[in-house]
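the following block contains a protein sequence and its predicted model.
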Amino acid sequence: MHIGSQYSNNTCNFTLWAPLVGEVAVHLVEPQDKVVPLEKDERGYWRGSIADIKPGSLYYYQLDGEKDAADPAAHSQPQGVHGASEVIDHDSFKWNDDKWQGVPLEEMVIYELHVGTFTEAGTFEGIIPRLADLKELGVNTIEIMPVAQFPGSRNWGYDGVFPYAVQNSYGSVDGLKKLVDACHQQGISVILDVVYNHLGPEGNYLWGYGTYFTEKYKTPWGSAINFDDSYSDGVRNYFVQNVLYWLENYHLDGLRLDAVHAIYDFGAKHILAEMAEAVTQLEQKKNRQFYLIAESDLNDPRIIRSQEVGGYGIDAQWSDDFHHALHTVLTGEKNGYYEDFGSLEQLAKIYRQGFVYTWDYSPHRHRYHGDDPKGCASSQFVVCAQNHDQVGNRMLGDRLSNLISFEALKLTAAALLLSPYIPMLFMGEEYGETAPFLYFVSHGDRDLIEAVRKGRKEEFAAFHEIDGKEAPDPQAEETFKESQLNWDKRKTGEHEKLWLFHQKLLQMRKNVPALRNLDRNQLGSSVIEPEQVLCIKRHHQNSQIVCWLNFGSEAVKITDDNKSGTWKKILDSSEETWGGTGSQMPEKLDGSSSSELMINPYSVVVYSNQ
């Protein structure tokens, strides 16, 4: 059931789901002032058509003969969240990607970026000149933080209030299409981050319809979206259609579904399963693959298991456990949810199983947590060392480059990119960007601005008492500008070495069969104690690799137990090539070499037997 405005050949069909409203009309306000009544069907959908209408026309829905409201499914809000909606002709854009089939999930190297801070221009088109840099690095997929229309011009995107409208300050409809088209010309897939668990507070006119939210459940952001209460059928259709809208009209290759643990649906068919079914039908129609990737902190494999075995059929999900386990062994931090982590053995486990908590007791939660994802493919897990949340939700927006040494940053890159999962880099991570990624907004509601400021100060009150610093003002333009990338750094000093190191790792991941094959059943991981060295062994057909990662602050001796064949060193982060001080690890290992090896602190060494 298509909703919103559907333009074709000088005619626009309008559909609004509003079962509790007594009267609805389209109020055209530009280029002419005109009111056209809509008719209601038995399911609460209001419909009507207007002929001789031009793209770019502005309109509201007039409710009960008096109140004008923007279209909840508006494709564009050129005047912002409080203005009129715009009629869009999606057929007028000339695409150049007819033969594009997308990057297979198991081959993806994802790069998460925020449109406003990725370049100084802060627009979709501003990203295009940087695509060649990303491709040279080895990235083949970008994941764009949410672009659904939000208030003002600066926001992470999770305060969006028009799920169908493209943010006007980023370049609106055609800007996003130009970016996606350019990506496909470069062989790069595009995933868009979408938010189906809440809407932002400012400009959220869906509240006025009385059906889109429920008080049965509470999310961290307030009332939950109504997926299973009375009048939920139109709400479910609204979001299912939104999934298809992005994939069809913008030629996107997939969607990242934000915080699905805050989507509450206890009906017999979960809304995620319904979305997955709709995408499967679209795949059959388009004869190509699309992907849904969920963010979830539940460690629940039902999300990615097929519907045939009782799952929801989502293609992949984030494994936050990977980040938490890696972050804690690198930094030693134990606050908040990091309380559950800190053991190198946990990191070893996640290489083997995908989660750390697989129905294990969680001290932070004071309960058992997670389940074993046996039977789920390794390519169904997306892992990272940093992302927008883990950086931006720190008071000062600290990246790992501000927390750990250069040598440890190389170790981090190896731990991520040598894993059997889909890796995701956060913009700037590849060269050790030092600019923070802070939390920023540009709300227009003064009371809301003060509430956000107060909330940030209270959240970090303990940190302020210890360190004497205060959280940056999220409303200040300076906070936003501080978060912009410094692209020039990637060609200087250690930043360039780190970029080249990431590039080398991605080349190995692509070219070495044991690394290219994402099957954790062909992987072994163990911890050498007390030396704090993680040993990973991977194999596929005739290709084998052994990798030692020293997470300790001292050089240590380890024992080589690979007695068969000759092993050639293919990567050593301590070598001067990568900005190291020099390595004591031999170029080759075989039965005649010494079984005792000396590995430098915070370093990684990889050998191949192929």
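Perfect, I can see it now.

use CA for all of it now, contacts and neighbours both
Will do.

what number of residues lie near Ile53?
Applying other CA atoms under 10 Å, we find 18 residues neighbouring Ile53.

let me know whether it touches Thr11 as I believe.
Yes - if you go by CA atoms under 8 Å, Ile53 and Thr11 touch, sitting 5.9 Å apart.

can you pull the contacts of the spatially closest residue to His82 that is not a sequence neighbour?
In this structure, His82 finds its nearest non-sequential neighbour in Gly203, 5.9 Å apart by CA to CA, 6 or more residues apart in numbering. Listed by CA atoms under 8 Å, 6 or more residues apart in numbering, the contact partners of Gly203 are Val81, His82, Phe150, Pro151, Val161.

now do the first one against Met395, distance only.
The span separating Val81 from Met395 equals 28 Å under the rule CA to CA, to the nearest Å.

list the contacts of the closest residue to Glu283 other than its chain neighbours.
Nearest non-adjacent residue to Glu283, counting by CA to CA, 6+ apart: Gln289, 5.6 Å away. By CA under 8 Å, 6+ apart, the contact set of Gln289 is Gln101, Gly102, Asp253, Glu283.

near Lys334, how many other residues are there?
15.

distance of it from Ile466?
Applying CA to CA to Lys334 and Ile466 gives a distance of 16 Å.

just Phe227 next, same as before
Phe227 is 43 Å from Ile466, by CA to CA.

the two: which has the busier surroundings?
Between Phe227 and Ile466, counted using other CA under 10 Å, the more crowded position is Phe227 (26 against 8).

okay, one more to line up with it:
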Amino acid sequence: MHPDHRVWTDLRVWAPAAHRVEVESAEHRMPMSPEAGGWWSASLPTRAEGTPYAFVVDGHGPFPDPRSPWQPEGVHGPSRTLPPEPFPWSDQGFQAVPLGAAVIYELHIGTFTEGGTFGSAIPRLDHLVELGVTHVELMPVAHFAGDRGWGYDGVALYAPHAAYGGPEGMKRFVDACHRRGLAVLLDVVYNHLGPEGNYLAHFGPYFTEHYSTPWGAAVNLDGPGSHEVRRFFLDNARMWLRDYHVDGLRVDAIQAFHDRSALHFMEELAEEVHRLGQGLGRHLVIIAESDLNDPRTTLPPEAGGHGVDAQWSDDFHHALHALITGEEEGYYGDFGGMESLARALEEGFVQTGGLSRYRGRSHGRPLAEPRGERLVCFAQNHDQIGNRPGGDRLGHLISRRELKAVLAVTLLGPHIPLLFQGEEWAAGSPFQYFTDLREPGLGRAVAEGRRREFAAFGWDPEEVPDPQDPETHRRSVLDWNEREKEGHREILEWTRVLLRLRNSEPDFRDGEMARVRWSDTNQWLLMARGRFQVGVNLGPGECVVPVPDSAALTPLLVSSGGVRWENGGAFLPPGGVVVFRTG
């Protein structure tokens, strides 16, 4: 408490090259005091509803705080301090289940419900609990330009998006998840910032021209001033985990980190997360998205790795998708056939050093000791749906029977399974790429660039919706009434049955990779998971899956009435699934 009995907020900002930094609030503008290391500080009286403020750097600005906790007036508006009254958390003692036992559900707050807010999502959490989900994974929520967007163009990385409900709304959402036993993972983007409202360069050397990324200049992780740039992102990770009670982070596209430091940024980030978890007495995790197929991602530091808990495995998705749809465009050309899927289930990575036709070079390296709890696998996610021209879900491309087979392989496989919102009932809504950029010409440039990208892959650019059109966002909102409609209800019940089996039987969660038999000719697959055998027909015709010692196997689960026993094996119609238990 300040001597005059008002509540004050201490503000600090890093601006190492500045000669003068001022803080501007509604009442006045006052100079900040220089500190060691290029930092500047000042104290600001705080109102009960929070106080707006911004920084002026050498006469330029005002600019939002790089570490702004709240941007209620958008990316170009002033920052706002948080109300001094602490949030009444009710999740004391909550612990997330270990990743090896996790079922992850990826959702986008803006399209998960018609309301598109943290608050409107809370009543739907019971559905996830009943489904068998253990972890909710939020697509990025850091404040971005406009009201609508995927979140990967965030610029105020410390501020939950105001249109979603801001800081208060996010805390209520996480608290509600924990009360229901659901852990929360948050997707964070540290490899770039969005094109609108990014003012970091006015404060310091946050970016470097020595490297490039698909989104422009790379984040400065190893050049002059990089110690504070790294600290900016490390502190951001700590904030989400500590102040918002998030249970883990999913780090976007780590292949876009350019870092030649002796201590790689991902290793430092993983170390910070785990140390914080130990200090808080909570099981905190870090998951990486990477297309490198690099075993070092999840190896411990003492073995030369980054110490990340798990990584997304695109190889499983690509192998399954190419097989079930027959698509060969782009990276799918490196997959296809039962062998690719079998390798993903047995070895984790499919591409392990051989030639990638898509990349025109060798790619990947084998996992020395693959473990299922180190790999997050999926048949669908935001990228694989939303980066198709029309945002087509798998249910738009294949039959309901085939969807059942895909779900069985995904949810009963050796890895950590991930479902994308609505996948559990074969949602009819697409998930299209949408934006709400406000700077003149920027939205049009994004739309035209996206059409050029799809044209290069052989897609008709006229099929690509305009990201700026509000209808593109509206089409992507889930229709929860579908769950009770014919066809959708069947898929939902099948998903529940599969997750009930996975969550009740330790053999499906032991981390051991699967042992797989398969036929490329008839496209059947038999996956051994401890005492269980999962037979799946992924081909267009009927087949018989030979089951060894069928007399000693107890059938537990079949996907349709067309499954029967024939000639020492299981007769499966297209998309048919059967699960046996030995003994």
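Nice, I can see it. Small disclaimer: the values here were computed from a predicted structure and weren't measured.

quick check: TM-score for this pair?
Overlay of the two chains. TM-score (TM-score structural alignment, normalised by the length of structure 2): 0.96; 579 aligned residues with a CA RMSD of 1.7 Å.

closest one of the contacts of Gln289 of structure 1 to Pro474 of structure 1?
Set against Pro474 of structure 1, the nearest of the contacts of Gln289 of structure 1 by CA to CA is Asp253 (32.2 Å).

how many residues are close by the residue mapped onto the closest one from structure 2?
Using TM-score structural alignment as the criterion, Asp253 of structure 1 maps onto Asp247 of structure 2. For Asp247 of structure 2, the count of nearby residues is 28 (other CA under 10 Å).

ok, now Gly160 of structure 1?
For Gly160 of structure 1, using other CA under 10 Å, the count is 28.

what's the counterpart of Asp309 of structure 2 in structure 1?
Using TM-score structural alignment, Asp309 of structure 2 lines up with Asp315 in structure 1.

residues in structure 1 matched by stretch 329-342 of structure 2, start to end?
Against structure 1, the aligned range for stretch 329-342 of structure 2 is residues 335-348 (TM-score structural alignment).

ok, back up a step: contacts only, for the match of Asp309 of structure 2.
Asp315 of structure 1 touches Tyr291, Leu292, Ile293, Ile304, Gln380, counting by CA under 8 Å, 6+ apart.

need the contact list for the fourth one.
Ile304 of structure 1 makes contacts with Gly311, Tyr312, Gly313, Ile314, Asp315, Ala316, Gln317, Cys376, Gln380, as judged by CA under 8 Å, 6+ apart.

tell me the centre residue of structure 2?
Asp187 (4.7 Å; CA atoms, centre = their mean).

and that residue, how far from Gly248 of structure 2?
According to CA to CA, Asp187 of structure 2 stands 9 Å off from Gly248 of structure 2.

swap in Asp259 of structure 2?
In terms of CA to CA, Asp259 of structure 2 sits 23 Å off from Gly248 of structure 2.

more neighbours: these two, which one.
Gly248 (26 against 17).

who's in contact with the nearest residue to Gly310 of structure 1 once chain neighbours are set aside?
Nearest residue to Gly310 of structure 1 in three dimensions, chain neighbours excluded: Arg302, at 7.0 Å (CA to CA, 6+ apart). By CA under 8 Å, 6+ apart, the contact set of Arg302 of structure 1 is Gly310, Gly311, Tyr312.

which of those are buried?
Among those, those buried by neighbour count (16 or more other CA atoms under 10 Å) are Gly311, Tyr312.

out of the contacts of Arg302 of structure 1, flag the one nearest to Trp17 of structure 1.
Nearest to Trp17 of structure 1 among those, with distances taken as CA to CA, is Tyr312, at 26.3 Å.

wait, is that closest one part of a strand?
No - with DSSP: H, G, I helix; E, B strand; the rest coil as the criterion, Tyr312 of structure 1 is assigned coil and is not in a strand.

pull up the gap between the residue mapped onto Glu137 of structure 2 from structure 1 and Pro472 of structure 1, please.
Using TM-score structural alignment, the partner of Glu137 of structure 2 in structure 1 is Glu143. According to CA to CA, Glu143 of structure 1 and Pro472 of structure 1 sit 26 Å apart.

who's more crowded, these two?
Glu143 (22 against 19).

contacting residues around the more buried one?
Ile110, Tyr111, Glu112, Leu113, Val190, Ile191, Leu192, Asp193, Arg256.

shared with structure 2, which of the contacts of Ile304 of structure 1?
Mapping these onto structure 2 (both residues aligned by TM-score structural alignment, their matches' CA atoms under 8 Å) leaves Gly311, Tyr312, Gly313, Ile314, Asp315, Ala316, Gln317, Gln380 still in contact.

what's the span of stretch 312-322 of structure 1 from first residue to last?
22 Å.

what about the helices in structure 2?
Using DSSP state H, the helices of structure 2 run over residues 109-112, 118-121, 125-131, 166-179, 226-243, 265-280, 314-325, 338-347, 382-386, 400-411, 442-456, 470-475, 488-504.

if I look at the aligned partner of Pro78 of structure 2 in structure 1, how far off is Pro19 of structure 1?
Using TM-score structural alignment, the partner of Pro78 of structure 2 in structure 1 is Ala84. Per CA to CA, Ala84 of structure 1 is found 22 Å from Pro19 of structure 1.

who has more neighbours, the two?
Ala84 (24 against 19).

list the residues that contact Leu538 of structure 2.
So Leu538 of structure 2 contacts Leu323, Ile324, Glu402, Ala405, Gln523, Trp524, Leu525, Pro574, Gly575, Gly576 (CA under 8 Å, 6+ apart).

go with 7 Å
Residues near Leu538 of structure 2 by CA atoms under 7 Å, 6 or more residues apart in numbering: Ile324, Glu402, Ala405, Gln523, Trp524, Pro574, Gly575.
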